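**Student:** got a predicted structure here, sequence first:
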Amino acid sequence: MTDKRDRLEKWLLRSLEKYFLPLLLGTVVMNVIFDTYYSINVSVATLGFTLYEIFLFWFFEKIKKKKILRFFIYCGIGAVMVFLSGMLIGAGWQRSGVSFYEWFYLSSSEVGAVFEYNAFIFGGLGFFLISVLYYFTVYRFRIFGVMLVTMFPFVIYGKRADSIETLNLTFMMTIFLAMMVHQRLVADDTKKENSGSKLMINSSYTVGIALFVTFVGAVTMLLPKPEFKSQLENNTGIFKFNVNTNKTAYDDLNDVSSPRFGADSTGEVLFTVRSSQDVPEIYMRRQSFDYYRSEQWVLRDEFNDWRGIEDGADNEVNSPLYLYNMMKGLAETGRYEKYGLTNDLFGKYNEYKTKPWLNISGTTYSPSYIPAPLMAATEQLGYCSRNVHGEVRYRGGYSATYGGIGISYGYTAEGNAENAYVNSLPFTRASFERMLNEAMNNGDITPYQYSNILRVYELYTEQGGVSDRIAELAHKATKDCESDYEKCEALVNYFLKNGYIYDLDFEPDDESIEYFLFDSKTGVCTSYATAMVLMARAEGIPARYVEGFAAFERGANGEYIVRDSHAHAFVEAYIAGAGWVTFDPTVPDYKQVAQQQQGAGNAAEAIRTFIDYFSRIALFLGVVFVLVFVIFLDRIVELFFRLRMKFRKTSAEKTLALYRRIIRLLELSSDRDANIRGMTPQQILSLAESRDAEISRAVSLFEQVCFGGYEPAAVEFEAAYSCYKQSWKALANKNKKKLKRASAQ
């Protein structure tokens, strides 16, 4: 039984010596990668990968003995992994609509989590890294291969100018350095086997390497680092480029909306806006989305044909300015008074008369789709056009320069007069459709105008994402409203009156929109806008989700300052006879939060810098403490032994404890194969004398107490104990230099 246990212990020790560091390095590297792409269950994924890694190491060891066959086995498995990886990537693209390129080069907070891509990282990329680790650490050691694995997370994080957490980086590089030292010593040990100089791999060796590499890592972290920003850090959109124009950030519209949680901002100023009219805020849209799928807004392929050519006024048939002029023209005919469309309606509020001008300028902001209010008068701009979704784009010869943006355009502010006009329109969907049909038959509008207006109801009342609970809530919130405009206002007010909270740092247990509406009631603008669009559609009101900016911060000269932290999501609802109208359901707290963030930005950055540096100092001091503790560990243990001796009652008990301590010191300082406990007292005495340790009195006294039942006097024990105190370092083999000098003499 003892032999079997010894063989098992030796097998475990050999396995740890051979596989532990490679397996640990692979686990740490993949944990850092998982932390980039996995929003949840990082620990579970890391544990699963460790088991996956152990299995592959075991399998590779099995096929290693098959000289020729192993090559074909590995190639076959590799081909299967490549095939499965391709299937996972294809399936992820089909299901999510997010290309692997976007997912890989953008953070998960921007494009969302894709299960198939996560599975590829775990299985496909993991198989590659494990294979490289096994070959370059177990089969044959090559530092370049190990470095390849270690550097891979740096490539992943570098894609978005992100930085690996200090502790993760330190741990990863510590394991890498430990691997280098270990493999170097093992290689030297192999060369010295014949000379009798054998490497002793024990607890002292392990602790020594760990302390050395950790100490080096801690010192490295404390060294000052030069301040340098790469092209990627200066331009975070560098990976999002257009092949034809070589532009980078903000070139094209996205296929999916931004994530509802985890967004980050720096407070960087993107551009400034000057207006000829003083208004509290301006909603500047960049793009809208059509369908709600898998907790995300998407653009659908069937809309592409409808978008049509961007040139021409017909593309703006559903814009408020276009519809206003069309409704006014119909009223002037006098044929549609039975629907409530009269001339009085257009002179009552003096709506849509003022055309203030906006000027957008920025030195680094270079989009091709520029932010603009919904009611921007792009028909007055020869160098811009707007598609049916409302996105404003530069025309060919006037594209944005790489040095920034400078553009001016007119717009109609959505103020009190405009909103009062929209609210006064007498149409329901049914009456509006009947009037349009009659106007088309009378030749007052074209069939193209008629079909494009009515298609809005078909496309933007789609019920994806509208559950029974959401529909019931929408009905309850709008039950006392008559017009669609009143219903939209009621939905905006619903969030104000029912305790909803704006919180940028909130991370919900459930990311569904139902959880936001009914449980947490906490979120950011993306959640508020999504909820209102779904509730409006539940009421049969065409609505769309829009992303852009809220310009409300004023500079010293009265200009609007738009930062990346002012990115905002809001709602555009289609009101019969008026077209698309802007609504913002987000509770007003977001403005204060943005201003507080900006005001506290420098202080927060200073605090983060202090905490980061303090953590490095704490880690350094911790390593120093552990280093000092280990250096003096034997003395500390010896001190505790001597303290315990004071509490033993009889000299016999003290004698037996002293002998056990001698045995323990000899065990710790001898080869692990030596059977110290099986030695007789005289053999113990001989071994101690070979180390120049004087313990004869202690051994003699032990034999009398153990075998003769003798009760020694206190003075006898003190004499033996005094000899031990002078010899304990020799027993622990701490007097090597002294012994060498003695043997030389």
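**Tutor:** Looks like it arrived, so ask away.
**Student:** please count neighbours and contacts with C-alpha atoms only from this point.
**Tutor:** OK.
**Student:** could you pick out the longest helix of this structure?
**Tutor:** Of all the elements of type helix in the chain, the one with the most residues (DSSP state H) is helix 2-37.
**Student:** for that helix, packing partners?
**Tutor:** Counting contacts by 3 or more Cα pairs under 8 Å, 6 or more residues apart in numbering; DSSP states H and E, the secondary-structure elements packed against helix 2-37 are helix 42-64, helix 126-133, helix 143-158, helix 166-192.
**Student:** using a markdown table, lay out these together with mean neighbour count.
**Tutor:** A markdown table is the format used below for the helices and strands packed on helix 2-37 (neighbours: other Cα atoms under 10 Å):
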| stretch | mean neighbour count |
| --- | --- |
| helix 42-64 | 16 |
| helix 126-133 | 20 |
| helix 143-158 | 17 |
| helix 166-192 | 17 |
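**Student:** which residue, other than its chain neighbours, is closest to residue 540?
**Tutor:** For residue 540, ignoring the flanking residues on the chain, the nearest one in space by Cα to Cα, 6 or more residues apart in numbering is residue 461 at 5.9 Å.
**Student:** against that first model, consider the following:
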Amino acid sequence: MTEKKEPLKWLYASIAKYFLPLLLGAVVMNVIFSTYYDFFVRPVTAGFIAYECALFWFFEKIKKRKILRFFVYTGLGLVVLTISGWLISSGWRDSGVSFIDWFYVNSQEVGSVFYYNIFLFVGLGFFLISILYYFTVYRFRIFGVMLVTMFPFVIYGKRAQNISTLSLTFMMTVFLAMMLHQKVMADDYTNKKGRRLLMNRSYVIGISLFVTFVGAVTMMLPKQQYQSQLEANRGIFKYYLNSNTTDYDDLNDVSSPRFGANSTGEILFKARSQHSISSVYLRRQSFDVFRADQWVLRDEYNTWYGARDNVDNAVNSPAYIHELMYNMAKTGRYKDLGLTEDLFGSEYKNLTPITLTGPSYSPSYIPAPLMTDVDSITDNNYNKGYRTVHGEVYFERGNSTRYGGLSVNFDYLQEGNAEYSYVNRLGFTRESFEKILTRGVYYGDITPEDYSQVIRVYDRYTDKGGITKPIADLAEDIARGCKTDFDKCEAIVDYFIDNDYIYDLDYIPDDESIDYFLFESKTGVCTSYATSMVLMARSLGIPARYVEGFAAYERNDDDEIVVRDSHAHAFVEAYIAGAGWVTFDPTVPDYKDRASEGNGNNAANAIRTFMDYFSKIALFLGVVFVLVFVIFLDRIIEFFFRIRMKFRRTTQDKTLALYKRIVRLLEISSDKDKHIRGMTPQEILQLSISREAEVSRAVSLFEQVCFGGYKPAEVEFEAAYSCYKQSWKALAGKNKKRSAKAAV
């Protein structure tokens, strides 16, 4: 019988010793996994629990070997460090995204990197497990546990994300439970070693109440708009020689993820112009190939400062194409092909000056409209040297010295009514446009290089990747009856509005394919709308490219256009024969209203603010409830014991239950090496007397009932029960300190 109980006893002891540390580690890492892993968070967390158990078992095995354990742990740490270094370097080679960018920047900006995810599990997991083991099993220091608990807050704060209320509540609850766990372990350690206890009950209750109260007050206070240097410059941990860069600095080889964006409303820069500007599309970069539901740069042109410099230069700028076509029309040699002077008017004539300023925004490109006059750029923070490639304006590395902040002035041609009217008048197809260009080369009106650049646009930007038959069929239906390429593009833009598509930043679909967006959910953000239009335009033979940048339209009290990170936008540029690249925005107009709601003081924002504060208050009350429950746990258990006593039918059952309760209280409050349950009733009585507890009547009744079959009268039991009620605190060790003082 004894042999069967020993394994069970060992199991109970192991659970009591390791359960809460393992649970806290799992909760903390689950919160961290939730911000880095798009899927499989629960399976990964389950795997991490197994990882924790394995390392805890290993640490326990080497714990008793005082000299050897140092070398073994150091060796294991070096192995993990080596693996971590290999994972980080492999992630950099595979994705081109630095680990600092991936670790600190919102995942929607840099994407997911498999190698970094593995490092998070193996390397960071090993580090946190080691800290947890040391401060919860080997040493008992609540400060070390607090460091582990604070780690998710550092990550979420740097990445401008919010920990969910449920995760935060659970993590804080487990942390508070760990505080009590540390006390129990410290008590046991003190009793075995004969040392003075440093952390008592009053300390635990006091520090718990203080932390809870201060944390709750901090959560409920309104957030001020002041920013530290760390908040203002998210790239503060980046290390570049002679530069002050930010996370928005570099152009990417892949587009942003289409779902789950999490902007902060942070102001990146401001724009001011002497001319009236209602809104403007500021380009960041374009992409040409759609692979695996994401836009990428074509492999042979994936270097911004290499081969890509010679591709699609200024010849395909709308202003350049317009001037070229106008000069050809004046010769009169192309009338039979439809190129006549009456097609032209006052379009592409008026330059609009604009100034961009941002003290902490230091890009390697200028967020600028499509038709920017590069020669007009003046910049106090950069040496002269800019180039336009694919419409992106960036500085030439060899001729520039970079400083912090953005402060540039330049001119650009607006795409207004006159420009769109001109494009709409053109009725050229690809075939007729090529005939005009071929004849132009023959007569010397254009160069062979210009001709090849235009033709290359059709070869490059009509890639059929990602175009399914349903998408192609839909494009054909939309374009039916349209005479020109411009009409077809306009029809695609109108299709989303006319068919009640929805703009929703918070929507994450079960299926991220474009087919699902177009035919099932009809709900998404700008990335889905722009991608859909590019694919449909290409299926119709119209060159189109996916562009990421900013939609600038919000004005402040100083009549400046304010550009926030929440104004990041994806739109489309389609190549119209005879006109060049033309901007289209297929996203339903709701997105401007939604962004304004997030930054304005309206009813919806007030409701969201109220709900936010309500959730924080609810969290505070929940934590207080848990804390009070833990503090008064013994009283709560006693309360339910007395309720159950009322439902016992016979005085014999009540007597046995009362004696069992007395033994249980003595067992909880006594040293673990005392076998209370193995004591005789008289030994139990003597131990109770030493606690100044009067339970002699209850013990006497128990002996009579248990050994003599006696049936006590109700009055006898009530007398014994009354004495117990006055003595239960003494049995539980509550009067130990008071008794000690009285003895002195």
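**Tutor:** Right, received. Where do you want to start? Because the structure is a prediction, the values reported are computed rather than measured.
**Student:** where does the TM-score land?
**Tutor:** The TM-score (TM-score structural alignment, normalised by the length of structure 2) is 0.84; 728 aligned residues with a Cα RMSD of 4.2 Å.
**Student:** contact partners for residue 191 of structure 2?
**Tutor:** Contact analysis of residue 191 of structure 2 by Cα atoms under 8 Å, 6 or more residues apart in numbering lists residue 671.
**Student:** ok, it to residue 553 of structure 2 distance?
**Tutor:** Per Cα to Cα, to the nearest Å, residue 191 of structure 2 is found 70 Å from residue 553 of structure 2.
**Student:** and if you look at residue 319 of structure 2?
**Tutor:** Remark: distance between residue 319 of structure 2 and residue 553 of structure 2 (Cα to Cα) = 24 Å.
**Student:** which stretches of the stretch 301-450 of structure 1 form strands?
**Tutor:** Counting by DSSP state E, counting those that start in this stretch, residue ranges of the strands within the stretch 301-450 of structure 1 are 357-362, 369-370, 384-386, 392-394, 405-410.
**Student:** next one: the stretch 451-600 of structure 1
**Tutor:** With DSSP E, counting those that start in this stretch as the criterion, the stretch 451-600 of structure 1 has strands spanning 501-502, 522-523, 543-551, 560-563, 567-575, 579-583.
**Student:** ok, and what's touching the first one?
**Tutor:** By that I understand strand 501-502 of structure 1. Residues outside strand 501-502 of structure 1 that contact it (Cα under 8 Å, 6+ apart) are 521-525, 586-587, 589-590.
**Student:** again, 6 Å this time
**Tutor:** Outside of strand 501-502 of structure 1, the residues that reach it under the criterion Cα atoms under 6 Å, 6 or more residues apart in numbering are 522-524.
**Student:** same question for the second one.
**Tutor:** Residues lying outside strand 522-523 of structure 1 but in contact with it, judged by Cα under 6 Å, 6+ apart, are 500-503.
**Student:** which among these end up buried?
**Tutor:** For the contacts of strand 522-523 of structure 1, a neighbour count by 16 or more other Cα atoms under 10 Å gives the buried set as 500-502.
**Student:** what's the average distance of the helix or strand hosting residue 707 of structure 2 to structure 1?
**Tutor:** Under the criterion of DSSP states H and E, residue 707 of structure 2 resides in helix 696-708. Superposed on structure 1, helix 696-708 of structure 2 shows a mean distance of 4.9 Å to its aligned residues (mean Cα distance after the TM-score superposition for structure 1).
**Student:** just how off-centre is that helix within its chain?
**Tutor:** Here the centre of mass of C-alpha atoms in helix 696-708 of structure 2, compared against the chain's by Cα atoms, centre = their mean, to the nearest Å, lies 64 Å away.
**Student:** in contact with the equivalent of residue 318 of structure 1 over in structure 2, which residues?
**Tutor:** In structure 2, the residue paired with residue 318 of structure 1 according to TM-score structural alignment is residue 316. Residue 316 of structure 2 makes contact with residue 580, according to Cα under 6 Å, 6+ apart.
**Student:** any idea how far residue 316 of structure 2 is from residue 544 of structure 2?
**Tutor:** As defined by Cα to Cα, residue 316 of structure 2 lies at a distance of 13 Å from residue 544 of structure 2.
**Student:** picking up where we left off before, want to throw the helices and strands packed on helix 2-37 of structure 1 into a markdown table with distance to residue 480 of structure 1?
**Tutor:** What follows is the helices and strands packed on helix 2-37 of structure 1, written out as a markdown table (distance: least, Cα to Cα, whole Å):
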| stretch | distance to residue 480 of structure 1 |
| --- | --- |
| helix 42-64 | 48 |
| helix 126-133 | 58 |
| helix 143-158 | 53 |
| helix 166-192 | 57 |
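**Student:** nearest to residue 398 of structure 1, out of those?
**Tutor:** Nearest of the helices and strands packed on helix 2-37 of structure 1 to residue 398 of structure 1, taken as Cα to Cα: helix 143-158 at 33.4 Å.
**Student:** other SSEs contacting that closest one?
**Tutor:** Judged by 3 or more Cα pairs under 6 Å, 6 or more residues apart in numbering; DSSP states H and E, helix 143-158 of structure 1 has no packing partners among the helices and strands.
**Student:** average offset of that helix relative to structure 2?
**Tutor:** Once the two structures are superposed, the average separation between helix 143-158 of structure 1 and the matching residues of structure 2 is 6.1 Å (mean Cα distance after the TM-score superposition for structure 1).
**Student:** the helix holding residue 707 of structure 2: which residues count as buried?
**Tutor:** So for helix 696-708 of structure 2, counting by 16+ other Cα under 10 Å, buried means 696-703, 705.
**Student:** right, and residue 405 of structure 1 touches residue 361 too?
**Tutor:** Yes: the pair formed by residue 405 of structure 1 and residue 361 meets the contact definition of Cα atoms under 6 Å, at 5.2 Å.
**Student:** and those two? Which one has more around it.
**Tutor:** Residue environment comparison for residue 405 of structure 1 versus residue 361 gives the larger neighbour count to residue 405, 22 against 18, counting by other Cα atoms under 10 Å.
**Student:** pull the contacting residues for the alignment partner in structure 2 of the more buried one.
**Tutor:** With TM-score structural alignment defining the correspondence, residue 405 of structure 1 maps onto residue 407 in structure 2. Listed by Cα under 6 Å, 6+ apart, the contact partners of residue 407 of structure 2 are 356-357, 379.
**Student:** so which of the residues you listed hold up in structure 1?
**Tutor:** When you map the contacts of residue 407 of structure 2 onto structure 1 and apply both residues aligned by TM-score structural alignment, their matches' Cα atoms under 6 Å, the shared contacts are 356-357.
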